[in-house]
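# task: produce atomic coordinates for the following.
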Amino acid sequence: MLIDTFGRTATDLRVSLTDRCNLRCTYCMPEEGLRWLAKPEVLTDDEIVRMVAIAVRELGVTEVRFTGGEPLLRPGLVGIVERCAALDPRPRLSLTTNGIGLARVAKALRSAGLDRVNLSLDTLRPEVFHTLTRRHRHHDVLAGLAAAHEAGLTPVKVNAVLLRGVNDDEAPDLLDWALRHDYELRFIEQMPLDAQHGWRRDDMVTADEILRRLSARFALSPEAASVRGSAPAERWLVDGGPARVGVIASVTRPFCRACARTRLTADGQVRTCLFAREETDLRTALRSGASDQDIAERWRVAMWGKKAGSGLDDPAFLQPPRPMSAIGG
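Next comes the predicted model:
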């Protein structure tokens, strides 16, 4: 098992398939993009499947989430999903995506064994979408959402980041829209993971603000803490339920004590925390002929050194060198 010195066990693996993205979200990267990883640096399809197999068979991982960048840009995505779904024991498989292109492959991903998707959408207004992402692709995201729901990739979860003065007035409208379409909405506090290092705590729309805005239109009752488990989102029943809304408050309400996640970057580095400044290189071992057991042991050692928390409340906190797009959400 992947156990750390604070008694936490990592059973949830986030696997980044690429650092590339077809949007340029203002809170993530500059308009011109970033220096992408060169192809030889990125794990091959076979290497990704092997790493997932090691995590599942040797280390007790039960949940695997494919992320990016934008994972739909990975040419071998459907095949990777199919091969991981064939593992014994079979992990639950999900995908975090911006939804562009999902309409074309949603059914194929479901047939390959994908269980569900998380899709990012910060606004219902096409013009605001362009302001946030620098792309005119709002209609493609909506089409991807509809296709995911129709394909049975449920529950379809929608992740929204609110930026002050840009889309922070949309919280109730986003929830009303999600309820009507049978999507589960989760608001995410903006995190210090942008490539520009322009994040400021004072500019962030907090969980408390989001909940106040939602409560002006909806009756919210907190879900029992026992139901949450290690999930990052605190959830509330909306108007008595069964519909729910979640808030991932990594900054103002950190959930590090219950963290059950481990991360693998597209270039084969293990990260113990989204905000970690250190990584453990497994790609070199993988390509040097190391056995599954040796790689698993290196992974265990890395996780044993996991820190107690993200350090966001420490005045000396420094953003990790890699931005979110290069880490994997």
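
# C-alpha from now on. contacts and neighbour counts both.
Will do.

# all helices of the chain, in order?
Shown for the chain, the helices assigned by DSSP state H span residues 45-59, 77-85, 102-112, 126-133, 138-151, 171-181, 207-215, 225-228, 283-287, 292-304, 324-327.

# most tightly packed of the ones you listed?
Across the helices of the chain, averaging neighbours per residue (mean count of other Cα atoms under 10 Å) puts helix 324-327 on top, at a mean of 25.

# sequence B follows; please return its structure for comparison with A:
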Amino acid sequence: MVRFSRVAVGLGVRRIKVTGGEPLVRRGVVDFIASLRGIDGLEDLSITTNGVFLSGLAGELKRSGLDGVNVSLDSLDPERYRVITRGGDLGKVIEGIDKALGEGLRVKINTVILSGLSDSEVFRLIEFGRVRGIEVRFIEFMPLCGGGWRRDAFIPLLDIRRRIEERYRLFPLKSEGVASRYGIEGGGVIGFITPVSEPFCSGCSRLRLTARGTLRPCLFSSLEVDIFGLLRGGASDGEIEEVIRRVVYMKPRWNPVLSGVEDPKKVFIRNIGG
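Next comes the predicted model:
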């Protein structure tokens, strides 16, 4: 993975985010982060985590060269959090967030909006972020869980933004990646990621190296190239570069699931990494 990342950075990739599963349960994750940090030209290195093990690793991760962490947090109610995460400990997550902040890591919160669950905690999450100086990013519930995706659980983020604007005065900030960002008068930053109601395919420059070692042009696409197979087969850096270019040209202009090209029941985030 480090060699592939080095080749990708040589082609112009400037930001790498390590996702999962849960990256912090992997043995050697700190050394892996340090290896990525050693790539010349890489400008930003972050991870996405559930935060459970963050408290014990935040210092080592910072010293290894990590820039930031995105913590998945869908509820600030301990019991609701336990139900959503199937047994998770909210206290450990908050402890990890505070430890990461204390170590000087950039922290963002990712909240998937689910009708009847996290949608009722929007203001509580915003205030949690404002107090700590954390950007809170609201994400639409995506059809990436096979048959587990339910339309009745989906809420377009435009509805959430309207609710927020009834309480706070917002002003637009420079977009970051796929997130539309807003400052809150008096302090605080929030973001909205709308892959379902307002797909951003035309402006998306992301590639995804899956948990199985395949490279995909889009989170919603089944198109992929076996990168690990090429590396094990002795492919040169030049050959890997050519494959990366080819996958970039494969990027869809529209969400493959929403346009009917892909069957949502066959798209599983756990097989991709996210």
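
# figure out which of the helices of the first structure is closest to Glu189 of the first structure.
If you check each of those against Glu189 of the first structure by Cα to Cα, helix 207-215 wins as the nearest, at 6.7 Å.

# list the residues that contact Ser202 of the second structure.
Applying Cα atoms under 8 Å, 6 or more residues apart in numbering to Ser202 of the second structure gives the contacts 253-254.

# try it again at 7 Å.
Applying Cα atoms under 7 Å, 6 or more residues apart in numbering, one finds that Ser202 of the second structure lies in contact with Arg253.

# mind checking what it lines up with in the first structure?
Taking TM-score structural alignment as the criterion, the aligned counterpart of Ser202 of the second structure in the first structure is Arg257.

# same check, this time on Phe128 of the second structure
Residue pairing (TM-score structural alignment): Phe128 of the second structure is matched to Trp177 of the first structure.

# tell me how far its match lies from Ala296 of the first structure.
Between Trp177 of the first structure and Ala296 of the first structure the distance, using Cα to Cα, to the nearest Å, works out to 44 Å.

# ditto for Arg217 of the first structure
Here the criterion is Cα to Cα. By it, Arg217 of the first structure lies 49 Å from Ala296 of the first structure.

# same deal with Leu211 of the first structure?
If you go by Cα to Cα, the gap between Leu211 of the first structure and Ala296 of the first structure works out to 42 Å.

# show me where the stretch 151-274 of the second structure has strands.
With DSSP state E, counting those that start in this stretch as the criterion, the stretch 151-274 of the second structure has strands at 170-172, 180-184, 189-193, 208-209, 214-216, 225-226.

# nearest approach to Gly96 of the second structure belongs to which of those strands?
strand 189-193 (20.4 Å).

# if you count contacts, what does the closest one end up packed against?
If contacts are counted by 3 or more Cα pairs under 7 Å, 6 or more residues apart in numbering; DSSP states H and E, strand 189-193 of the second structure sits against strand 135-140, strand 180-184.

# report the buried residues of the longest one.
By that I understand strand 135-140 of the second structure. When burial is assessed from 16 or more other Cα atoms under 10 Å, strand 135-140 of the second structure yields the following buried residues: 135-140.

# biggest separation within those, which pair?
Within these, Glu135 and Glu140 form the most distant pair, 16.5 Å apart (Cα to Cα).

# how far does stretch 239-254 of the first structure sit from the chain's center?
Offset of stretch 239-254 of the first structure from its chain centre (Cα atoms, centre = their mean, to the nearest Å): 16 Å.

# for stretch 266-274 of the second structure, that is, sorry about that
Between the mean C-alpha point of stretch 266-274 of the second structure and the mean C-alpha point of its chain there is a distance of 13 Å (Cα atoms, centre = their mean).

# ends of that stretch, how far apart?
The straight-line separation of the ends of stretch 266-274 of the second structure (Cα to Cα) is 16 Å.

# need the contact partners of it.
Here stretch 266-274 of the second structure makes contact (Cα under 7 Å, 6+ apart) with 19-21, 144-146, 210-211, 220.

# got a winner among those for most neighbours?
Sorting the contacts of stretch 266-274 of the second structure by how many neighbours each has (other Cα atoms under 10 Å) puts Phe220 first, at 25 neighbours.

# same list (the contacts of stretch 266-274 of the second structure) but as JSON lines, adding distance to Val2 of the second structure.
Compiled in JSON lines, these are given as follows (distance: Cα to Cα, whole Å):
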{"residue": "Thr19", "distance to Val2 of the second structure": "15"}
{"residue": "Gly20", "distance to Val2 of the second structure": "16"}
{"residue": "Gly21", "distance to Val2 of the second structure": "18"}
{"residue": "Leu144", "distance to Val2 of the second structure": "27"}
{"residue": "Cys145", "distance to Val2 of the second structure": "29"}
{"residue": "Gly146", "distance to Val2 of the second structure": "30"}
{"residue": "Thr210", "distance to Val2 of the second structure": "14"}
{"residue": "Ala211", "distance to Val2 of the second structure": "14"}
{"residue": "Phe220", "distance to Val2 of the second structure": "25"}
